[in-house]
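Undergrad: I would like to see how this sequence folds:
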Amino acid sequence: MKRLDIEGIDSIVRSERLRLEPLRPEHAEALFPMFCQPRVYDWISLRAPASADRLAARWRTLALERTEPRAEYGFGWAVRRELDGAWLGKLDADVRADGVAGNVGYLFDPGYWGQGYASEAVSALARHLERHGVHEQWATVTVGNKASMRVLGRAGFIQTRVLKGNDTIRGVAMDDVEFVRRAADAPG
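TA: This is a model prediction of the structure:
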């Protein structure tokens, strides 16, 4: 099994149309408008950040946590379109020291939904994580969120089971579908 490369994970990822930049406090101003759009929260339990400053502070804390050895590291990437520099969304993953990434997640500005950007970004991120020693990746999607399930399927994730009452969205218990991508089974 390949050794986990934390510094390598925290690097720029490129795909055909996208550039994934390690999430830093300076990305907060550009991405904050996306976090203000109610449709972003249709299928997730996150709440909108109070301000771009609060978002920057959260991302600053995550970056600082990666400077010390720990059992799990939180990573994030700001997604930018190469063609015109537009900020499209963000990706994240919690990477454990044993090479398993849990909570692989993504948020995209609704103005860019349905154009293949999320599938392209998640696929690029999955390959990037594997190149740097992550051998297994996990994600969950709220039951009914068919678009997000397609994103994970296109990125080589396989549906494993339904997790009853795994999340609470706007006060309602919701079931999640669990997905996994294992490096040994992943498409090239």
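Undergrad: contacts and neighbour counts: CA atoms only from here.
TA: Will do.
Undergrad: buried ones in stretch 98-109?
TA: G99, V100, A101, G102, V104, G105, Y106, L107, F108, D109 (16 or more other CA atoms under 10 Å).
Undergrad: filter those residues down to the ones in strands?
TA: Judged by DSSP state E, strands contain the following of those: V100, A101, G102, V104, G105, Y106, L107, F108.
Undergrad: quick one more, to check against the first:
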Amino acid sequence: MSPALAAHLAGAIDTPRLLLEPLTGAHAAAFFPLLQEDALYEWISMTKPDSLGDLTEAWRRSEQRVSPDGLFAWLAWAVRRRSDGRIIGRVDAEIDAKPEATNLGYYFFSPFWGQGHASEAVAAASEQLIARGVRRLVATVTVGNLASARVLRKAGFEFTRILPANDVVRGRAVDDEEYVRLAPLRY
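TA: Alright, predicted model coming up:
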């Protein structure tokens, strides 16, 4: 995956209520305190960052948007609310050479749950990726995470299957639901 193609795929995205901007180390200061919230980790395998410095450095290393082995584009967007500029969440995607999004993920902070922001952001990121040539997008959610499954369905994804013991959340193996969104066929 070339850095130029990865940068093209990771461009900024505007929606009526949101700005999705390519995630950089500079975003870490706004994210760090929000990432300390326990509710965020109920359904996802991510762990709390140890320090602002560690988070900043990790996100700086990923600014080139390409995996260390060069096989994948690693895209990430900070989601900001237009009305007040507040950081409300993140959307990310791993793109292979086909190009397919083998893993589209997202999280939003609890003060912003239930307001349609996640659906809007995931749909916008998916549409941008499709417009830029990605043909298939795959996302998974932990079985039982009904809110996240609704986000994916609203963003045009369809349930495809259960993946047994696909992830580990808080030290426990969990089953995931897989959702897929295909680009429209072009003739």
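Undergrad: TM-score for this pair?
TA: The TM-score (TM-score structural alignment, normalised by the length of structure 2) is 0.92; 182 aligned residues with a CA RMSD of 1.8 Å.
Undergrad: what kind of secondary structure is D94 of structure 1 in?
TA: When classified by DSSP: H, G, I helix; E, B strand; the rest coil, D94 of structure 1 comes out as strand.
Undergrad: list the contacts of it.
TA: E72, Y73, G74, F75, A101, G102, N103, V104 (CA atoms under 8 Å, 6 or more residues apart in numbering).
Undergrad: in contact with the first one, which residues?
TA: Going back to what we said before, that points to E72 of structure 1. D94, V95, R96, A97 are the contacts of E72 of structure 1 under CA under 8 Å, 6+ apart.
Undergrad: can I get those in TSV including distance to S11 of structure 1?
TA: Output for the contacts of E72 of structure 1, formatted as TSV (distance: CA to CA, whole Å):
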residue	distance to S11 of structure 1
D94	15
V95	14
R96	17
A97	17
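Undergrad: Throw the ones in strands among the buried residues of stretch 98-109 of structure 1 into a markdown table and include distance to R127 of structure 1, thanks.
TA: Compiled in a markdown table, these are given as follows (distance: CA to CA, whole Å):
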| residue | distance to R127 of structure 1 |
| --- | --- |
| V100 | 13 |
| A101 | 12 |
| G102 | 15 |
| V104 | 13 |
| G105 | 15 |
| Y106 | 15 |
| L107 | 19 |
| F108 | 20 |
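Undergrad: which one of the residues you listed is nearest A86 of structure 1?
TA: The nearest member of these to A86 of structure 1, counting by CA to CA, is F108 at 11.7 Å.
Undergrad: could you check how far that closest one is from S119 of structure 1?
TA: According to CA to CA, to the nearest Å, F108 of structure 1 and S119 of structure 1 sit 11 Å apart.
Undergrad: show me where structure 2 has its strands.
TA: Going by DSSP E, structure 2 shows strands at 13-14, 18-22, 73-81, 87-95, 100-108, 136-142, 158-169, 172-182.
Undergrad: so which of those comes closest to R65 of structure 2?
TA: Of all the strands of structure 2, strand 73-81 comes closest under CA to CA, at 4.8 Å.
Undergrad: average gap between that closest one and structure 1?
TA: Following the fit onto structure 1, the mean deviation recorded for strand 73-81 of structure 2 is 0.5 Å by mean CA distance after the TM-score superposition for structure 1.
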